[in-house]
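K.L.:
next comes the sequence, and after it the predicted model I'd like to discuss.
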Amino acid sequence: METRIDEIADGIYRLSTCVPDIAPPAGFTFNQFLVLGDEPLLFHTGPRRMFPLVRDAVARLLPPERLRWITFGHYEADECGSMNEWLAVAPQAEIAHGQTGCLVSLNDMADRAPRILADGETIDLGGGRRVRYLDTPHIPHGWDAGVLYEEASGTLLCGDLFTQLGDGPALTEGDIVGPAIAAEDMFGYSSLNPGMGTTIRRLAGLAPRRLALMHGPSYAGDGAAALTALADDYDRRAGAALAEAGIG
């Protein structure tokens, strides 16, 4: 395996590793995002076994020990499996996540105490860059789920939203909703609940110009429209599940 590096927005780099053995023959990508600034931030660490690949990719962009912030969508191996390896190589690095994730998992599992982020709280990375944390509990899964929005570039770091198969281009202007619907049909990875559409439409209100997917290509275009279409599909799924259960 190899990790590809692509700049998907000014100063935001996608580090992408395709694992062909997952969902063959299409394969499945695991993406991390490095946001440059005076205090560089890594969104997603990758699993522990992928750490050498991701570390070497980061080293092509900046000395790994300069990393200041480590964040991720929720507590899960592909999001944060190598967080302690990163804390070891970057002595100034600090994990930042929402209250639920910190109280339930990270206060115990992280080798250094994390910074708890309130919903809507921002971190100033310097150099004109600032990221905003947004709680998205159970969206698409995980009680502790959240996303980051980089304000200067209008990039939403989506976590598992829009998950899809394949090893496509780093950045696309094509359809990301249809492939995400197909992946949901295959994996059923989302925690269907009546609030899904409302939560995702809140993200659409940011009108992001870039959507940075953890599994799949990043998207350039009308992020609000893509998020709204995804919200509509989840509303349909949640409604069908409630109807099948005889609720509502």
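P.N.:
Received it, and whenever you're ready, just let me know what you need.

K.L.:
can we go C-alpha only for contacts and neighbour counts from here?
P.N.:
Will do.

K.L.:
give me the most central residue, this structure.
P.N.:
Nearest to the geometric centre of the chain sits G159, at 2.1 Å (C-alpha atoms, centre = their mean).

K.L.:
roughly how far does it sit from V58?
P.N.:
19 Å (C-alpha to C-alpha, to the nearest Å).

K.L.:
now swap in E65 and tell me
P.N.:
From E65 to V58 the distance is 10 Å (C-alpha to C-alpha).

K.L.:
ok, the two, which is more surrounded?
P.N.:
V58 (21 against 15; other C-alpha atoms under 10 Å).

K.L.:
please, which helix or strand holds that one?
P.N.:
Assigned by DSSP states H and E, V58 belongs to helix 51-59.

K.L.:
hmm, who's touching the helix or strand following that helix?
P.N.:
Scanning forward in sequence from helix 51-59 by DSSP H and E, the next helix or strand is strand 69-71. Residues external to strand 69-71 that are found in contact with it (C-alpha atoms under 8 Å, 6 or more residues apart in numbering): 39-45, 83, 93-97.

K.L.:
rerun that using 6 Å as the cut-off
P.N.:
L41, L42, F43, A93, E94, I95, A96 (C-alpha atoms under 6 Å, 6 or more residues apart in numbering).

K.L.:
please enumerate the strands of this structure.
P.N.:
3-9, 12-19, 28-35, 41-43, 69-71, 94-98, 115-117, 122-126, 129-135, 146-150, 155-159, 171-172, 210-213, 218-220 (DSSP state E).

K.L.:
who wins for proximity to R236 among those?
P.N.:
The minimum distance between R236 and the strands of the chain falls on strand 155-159, with 20.8 Å, by C-alpha to C-alpha.

K.L.:
next, the angle from that closest one to strand 146-150.
P.N.:
160 degrees (axes from the mean of the first three to the mean of the last three C-alpha atoms, to 10 degrees).

K.L.:
need the longest helix for this protein.
P.N.:
Longest helix of the chain, by residue count under DSSP state H: helix 223-244.

K.L.:
what about versus this one:
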Amino acid sequence: MAKIDEIAPDLFRISVYVPDYNMQFNHFLVRDEEPLLFHAGLKRLFPALREAVTSLIDPARLRWVAWSHFESDECGALNEWLQLAPHAEPACTLVGKLVNADDFAIRPARGLTPGETLTTGKYRFRFHRSPHIPHGWDAGVLFEETQNTLFCSDLFHHFGDVAPLTSSDLIGPTTEALAQLRQGPLAGYMPYTAKTEGVLRALADLQPASLAVMHGSSYAGDGGQLLRDLAGVMQREFDVA
């Protein structure tokens, strides 16, 4: 079952908790003139997600289906959404378009370049490249400039069936999750490179007022400080050398 929460005006968090992983998979619908879905979701979750979206808009009206990096929970059900919504267009990084999306998707993707904007009507999304943050050289994030929301994908990943929105510091649960993911079969979950801190600090300089988090609670508050704190946590957890 998908749970729906409006975490900001016209921004709906659609969450499915998977007990086997003790983890939420979150998808974000922006209800506007050109509706946008951030995270297409896993194929097996598509029926539940379609039902949830249908309760909010006519899913055939979807205009944009966007994601951060090419991974099954980000875009596994992309083609199911494109078949349902005849005018929907995939949107991802230019690298993602060239190396993944245009071969995988039934329609060509819009490849976003640094600083490019995507407008849905009332809301304006600016694209920021974030290679290998959280995963993959094709990674990027969207910053909605009207309400100052950063769609940050797997950044601030934490476990549990948690609240849809919090103003509590996410650093504690994120640190625990990263320490767990650094060990065992999931080692290598996220790299730390010479550019990691610079990318995170550039995102912090956007001063997001909210963070739309893929796995775990979304956040309302000083997102800039949280991103600066995350840079230090990632260095400690992943720069093992």
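P.N.:
Thanks, I have it. Computed from a predicted model, the values in this text were never measured in an experiment.

K.L.:
counting by contacts, list what the longest helix of structure 1 packs against.
P.N.:
helix 196-204 (3 or more C-alpha pairs under 6 Å, 6 or more residues apart in numbering; DSSP states H and E).

K.L.:
report the buried residues of the helix it packs on.
P.N.:
If you call a residue buried by 16 or more other C-alpha atoms under 10 Å, then helix 196-204 of structure 1 has these buried ones: M196, G197, T199, I200, R201, R202, L203, A204.

K.L.:
count the neighbours of the nearest residue to the fifth one once chain neighbours are set aside for me.
P.N.:
Setting aside the residues directly before and after it, R201 of structure 1 is nearest to T228 in space (C-alpha to C-alpha, 6 or more residues apart in numbering), at 5.8 Å. Counted by other C-alpha under 10 Å, the residues lying close to T228 of structure 1 total 20.

K.L.:
how far away is T228 of structure 1 from R202 of structure 1?
P.N.:
T228 of structure 1 is 9 Å from R202 of structure 1, by C-alpha to C-alpha.

K.L.:
re earlier: would you format the buried residues of helix 196-204 of structure 1 as CSV with distance to A180 of structure 1 included?
P.N.:
Shown next, in CSV, are the buried residues of helix 196-204 of structure 1 (distance: C-alpha to C-alpha, whole Å):
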residue, distance to A180 of structure 1
M196, 15
G197, 15
T199, 17
I200, 14
R201, 16
R202, 19
L203, 17
A204, 16
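
K.L.:
looking at these, which is nearest G126 of structure 1?
P.N.:
L203 (23.9 Å).

K.L.:
what residue of structure 2 matches up with the closest one?
P.N.:
Aligned by TM-score structural alignment, L203 of structure 1 pairs with L203 of structure 2.

K.L.:
check contacts around its match.
P.N.:
Here L203 of structure 2 is in contact with no residue (C-alpha under 6 Å, 6+ apart).

K.L.:
with the one 4 residues further on instead?
P.N.:
When contacts are counted by C-alpha under 6 Å, 6+ apart, Q207 of structure 2 touches G224.

K.L.:
how many other residues sit next to H128 of structure 2?
P.N.:
If we define neighbours as other C-alpha under 10 Å, then H128 of structure 2 has 22 of them.

K.L.:
measure it to F151 of structure 2 for me?
P.N.:
Using C-alpha to C-alpha, we find H128 of structure 2 at a distance of 10 Å from F151 of structure 2.

K.L.:
what sits in contact with each of those two?
P.N.:
With C-alpha under 6 Å, 6+ apart, H128 of structure 2 and F151 have common neighbours V141.

K.L.:
tell me the residue in structure 1 aligned with P86 of structure 2.
P.N.:
In structure 1, P86 of structure 2 lands on P91 (TM-score structural alignment).

K.L.:
and that match, how many neighbours?
P.N.:
14.

K.L.:
from P64 of structure 1, how far off is it?
P.N.:
10 Å.

K.L.:
how about T45 of structure 1?
P.N.:
Where P64 of structure 1 is concerned, T45 of structure 1 sits at a distance of 12 Å (C-alpha to C-alpha).

K.L.:
who has more neighbours, these two?
P.N.:
More crowded of T45 of structure 1 and P64, by other C-alpha under 10 Å: T45, with 28 against 19.

K.L.:
pull the contacting residues for the aligned partner of the more buried one in structure 2.
P.N.:
By TM-score structural alignment, T45 of structure 1 lines up with A40 in structure 2. Neighbouring residues of A40 of structure 2 by C-alpha under 6 Å, 6+ apart: E74, C75, A77, L78.

K.L.:
can I get the residues you listed in TSV including neighbour count and distance to M190 of structure 2?
P.N.:
TSV is the format used below for the contacts of A40 of structure 2 (neighbours: other C-alpha atoms under 10 Å; distance: C-alpha to C-alpha, whole Å):
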residue	neighbour count	distance to M190 of structure 2
E74	23	16
C75	26	19
A77	21	23
L78	26	24
